[in-house]
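Q: the following block contains a protein sequence and its predicted model.
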Amino acid sequence: MLPSQALSPAELRQRIRSGDHRGNTSGFAQGFVQCNLAILPAEWAADFLRFCQLNPRPCPLVGMSTSPGDVALPPLGDIDIRTDVPSYRVFREGELVDEVHDIRELWRDDLVTFALGCSFSFEEALLADGLEVRNVTQGVNVPMYRTNIPCQAAGAFAGNMVVSMRPFRAADAIRAVQICTRFPAVHGAPVHLGDPAEIGIADLSRPDYGDAVTLEEGELPVFWACGVTPQVALEKARPPFAITHSPGCMLVTDLRNSRLAVM
């Protein structure tokens, strides 16, 4: 049997669907776009779409279902959105109430799916340029933090941005900015470098999501807008029902990262 890292996106989704892979997806199906997930009742979908349009850095829209109740996302692959993500979070009235590996029993005919770009895609470009990505080196989920950076509101959807962090020395941080600027569909350039307190982060060793990574002497923490931001917006908006991915557990698509690059 192939190791998970060597599987194609379709093979990895089949392994996820069968329950054989339930962890995070960083470093898997290299070369292919991974997506954050938000699923909402149709009556909330227009405002959430507008929230994404107003906040493209944390919420870059890659795809969405063509009609309420549709479990497929044809442009992104042979996908059943109810089974093809390793772990889902279930929200009711804005409160996280459960974390599950399959949402078939929760599925409703009025649900609309949004697939949002993920930083795992630009990590590949950083690695290809010879830069170390610390969470990949250490084999952990990327650290993610709530900030004081406000998003633009759309209807009931509002809140502050969540960011992911990767440490680099100054010269490598500059190179990372140059590389990631070419990938606006997967968060683009960093939103902040340096002092985390300036964006409301008190302690890098205690991320709100994911795992802490080592920050070596002489390195700068570099922060990117993160697709967990919609989960904060859901907490503010308090829709009666919503589903997201669990942080780090992404929808792996058949769309190649190279198609998202701006040359």
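A: Sure thing, it's come through.
Q: CA only for contacts and neighbour counts going forward, please
A: Fine.
Q: just the helices in the stretch 101-250 of the chain please.
A: Along the stretch 101-250 of the chain, the segments classed as helices by DSSP state H, counting those that start in this stretch run 120-128, 134-137, 170-180, 229-237.
Q: what angle do the first one and helix 170-180 make?
A: Following axes from the mean of the first three to the mean of the last three Cα atoms, to 10 degrees, one obtains 130 degrees for the angle between helix 120-128 and helix 170-180.
Q: what is helix 120-128 packed up against?
A: In terms of contacts (3 or more Cα pairs under 8 Å, 6 or more residues apart in numbering; DSSP states H and E), helix 120-128 is packed against strand 32-41, helix 170-180.
Q: then this one, side by side with the first:
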Amino acid sequence: MTVFAAVQRSTEQASLPSQEARRAFRSGAAATTAGVANGFVQGNLAILPEKLAGDFHRFCQLNPKPCPIIGMSDVGNPRIPALGLDLDIRTDVPRYRVWHDGEVTDEPTDIMKYWRDDLVAFVLGCSYSFEEALLDEGLPIRHVEQNLRVPMYRTNIACSPSGPFAGPMVVSMRPLKPADAIRAVQITSRYPAVHGAPVHLGHPHSIGIKDIAKPDYGDAVPVADDEIPVFWACGVTPQAVIASAKLPFAITHAPGLMLVTDLKNRNMAVI
């Protein structure tokens, strides 16, 4: 049985799938979280020293499409009760990335040995949350169908800077037929807390993507002749910014392996 299947099986048997998913990841399971704990909000993670937290908070306010904050820890506290009473930010992500001077130096399944009393954790909305609404409307999601991570790309769309935080927006891509793409715009515009409507449709080169078959993060998925690539702002943007700023120290999630919270996707919608 694959790790993904084991996690999915455990969530199906649980009264609260999000808690079971976190327990599985806490035990060392590492797999894409696309399709895991359906109905529950997933989040991108950025952990920074307190001295940088103010600038990063401002960066998120200036760039709400890629960086919508859904949770934030107190300084030195690895728990965010509003996202899950048992949630521990140090252990409950399937895989982390540890950054030194803008480079990934480790990708552990927990960050206990890296945790410090001066760290602040930010959890940002994730496009996996609006995928439930797309699937409910019968729209296909290729990376879910193929059990892959969503493809993500650095673009030439510049984020508004704040302190040391500056750099390109990262986008996630889902191929859709034109009529489905129009419907996807309508559906996802109701979810501003998890990136909202797409930022671009078609013509990848127009936003600086040279080869759609070579994502910067995640896995490549095929785009059929009768489909167009649809791009949403992505919560991996802070990772591109951390690399550009060459920050001395930071921790993030590994792209596509998210924090599963106890928030409900349906509560993210704006009527």
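A: In hand now; what should we look at? Every value quoted in this text rests on a predicted model; they were computed, and no experiment measured them.
Q: TM-score of the superposition?
A: Overlay of the two chains. TM-score (TM-score structural alignment, normalised by the length of structure 1): 0.97; 261 aligned residues with a Cα RMSD of 1.1 Å.
Q: just name the most buried of the helices of the stretch 101-250 of structure 1.
A: Across the helices of the stretch 101-250 of structure 1, averaging neighbours per residue (mean count of other Cα atoms under 10 Å) puts helix 229-237 on top, at a mean of 22.
Q: so where in structure 2 does that helix end up aligned?
A: Aligning helix 229-237 of structure 1 against structure 2 (TM-score structural alignment) gives residues 237-245.
Q: and what of stretch 181-191 of structure 1?
A: Counting by TM-score structural alignment, stretch 181-191 of structure 1 lines up with residues 189-199 of structure 2.
Q: straight-line length of the matching stretch, end to end?
A: One end of stretch 189-199 of structure 2 to the other measures 11 Å (Cα to Cα, to the nearest Å).
Q: measure how far that stretch is from the centre of its chain, please.
A: 13 Å (Cα atoms, centre = their mean, to the nearest Å).
Q: next one: stretch 80-90 of structure 2
A: Offset of stretch 80-90 of structure 2 from its chain centre (Cα atoms, centre = their mean): 17 Å.
Q: again, but for stretch 117-126 of structure 2
A: That offset, for stretch 117-126 of structure 2, works out to 13 Å (Cα atoms, centre = their mean).
Q: again with stretch 185-192 of structure 2
A: 17 Å.
Q: ok, now how distant is whichever residue in structure 2 pairs up with Gly69 of structure 1 from Arg183 of structure 2?
A: When structure 2 is aligned by TM-score structural alignment, Gly69 of structure 1 is paired with Gly76. To Arg183 of structure 2, Gly76 of structure 2 is 43 Å away according to Cα to Cα.
Q: residues in structure 2 aligned with stretch 44-52 of structure 1?
A: With TM-score structural alignment as the criterion, stretch 44-52 of structure 1 aligns to 52-60.
Q: on average, how far is the matching stretch from the matching bit in structure 1?
A: In the superposition with structure 1, the average deviation recorded for stretch 52-60 of structure 2 is 0.3 Å (mean Cα distance after the TM-score superposition for structure 1).
Q: find the nearest non-adjacent residue to Ala158 of structure 1, please.
A: Nearest residue to Ala158 of structure 1 in three dimensions, chain neighbours excluded: Ala233, at 5.1 Å (Cα to Cα, 6 or more residues apart in numbering).
Q: Val162 is in contact with that neighbour, correct?
A: No. The pair Ala233 of structure 1 / Val162 is not scored as a contact, 10.2 Å apart, by Cα atoms under 8 Å.
Q: just the strands in the stretch 151-271 of structure 2 please.
A: Under the criterion DSSP state E, counting those that start in this stretch, the stretch 151-271 of structure 2 contains strands at 152-158, 168-176, 200-201, 228-233, 250-253, 259-264.
Q: check the gap between Leu119 of structure 2 and Asp88 of structure 2 for me.
A: If you go by Cα to Cα, the gap between Leu119 of structure 2 and Asp88 of structure 2 works out to 14 Å.
Q: okay, those two: which has more neighbours?
A: A direct count of neighbours by other Cα atoms under 10 Å for Leu119 of structure 2 and Asp88 places Leu119 higher, at 23 against 17.
Q: how about that one, what's its partner in structure 1?
A: Using TM-score structural alignment, the partner of Leu119 of structure 2 in structure 1 is Leu111.
Q: dump the residue contacts of that match.
A: 39-42, 68-70 (Cα atoms under 8 Å, 6 or more residues apart in numbering).
Q: in space, what's closest to it - neighbours in sequence excluded?
A: Spatial nearest neighbour of Leu111 of structure 1, excluding adjacent residues (Cα to Cα, 6+ apart): Pro41 at 4.5 Å.
Q: now the one you found: how far from Ser258 of structure 1?
A: For Pro41 of structure 1, the distance to Ser258 of structure 1 - Cα to Cα - is 32 Å.
Q: more neighbours, the two?
A: Between Pro41 of structure 1 and Ser258, Pro41 has the larger neighbour count (other Cα under 10 Å), namely 20 against 15.
Q: hmm, back to that, make JSON lines from the contacts of Leu111 of structure 1 and add distance to Ala189 of structure 1 to it.
A: Shown next, in JSON lines, are the contacts of Leu111 of structure 1 (distance: Cα to Cα, whole Å):
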{"residue": "Ile39", "distance to Ala189 of structure 1": "26"}
{"residue": "Leu40", "distance to Ala189 of structure 1": "28"}
{"residue": "Pro41", "distance to Ala189 of structure 1": "32"}
{"residue": "Ala42", "distance to Ala189 of structure 1": "32"}
{"residue": "Pro68", "distance to Ala189 of structure 1": "33"}
{"residue": "Gly69", "distance to Ala189 of structure 1": "34"}
{"residue": "Asp70", "distance to Ala189 of structure 1": "33"}
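Q: just the buried members of these?
A: Neighbour-count burial (16 or more other Cα atoms under 10 Å) applied to the contacts of Leu111 of structure 1 gives 39-42, 68-70.
Q: dump the strands of the stretch 151-271 of structure 2 to JSON lines, plus mean neighbour count and distance to Pro215 of structure 2.
A: Formatted as JSON lines, these follow (neighbours: other Cα atoms under 10 Å; distance: least, Cα to Cα, whole Å):
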{"stretch": "strand 152-158", "mean neighbour count": "20", "distance to Pro215 of structure 2": "5"}
{"stretch": "strand 168-176", "mean neighbour count": "24", "distance to Pro215 of structure 2": "9"}
{"stretch": "strand 200-201", "mean neighbour count": "18", "distance to Pro215 of structure 2": "16"}
{"stretch": "strand 228-233", "mean neighbour count": "23", "distance to Pro215 of structure 2": "12"}
{"stretch": "strand 250-253", "mean neighbour count": "25", "distance to Pro215 of structure 2": "17"}
{"stretch": "strand 259-264", "mean neighbour count": "23", "distance to Pro215 of structure 2": "22"}
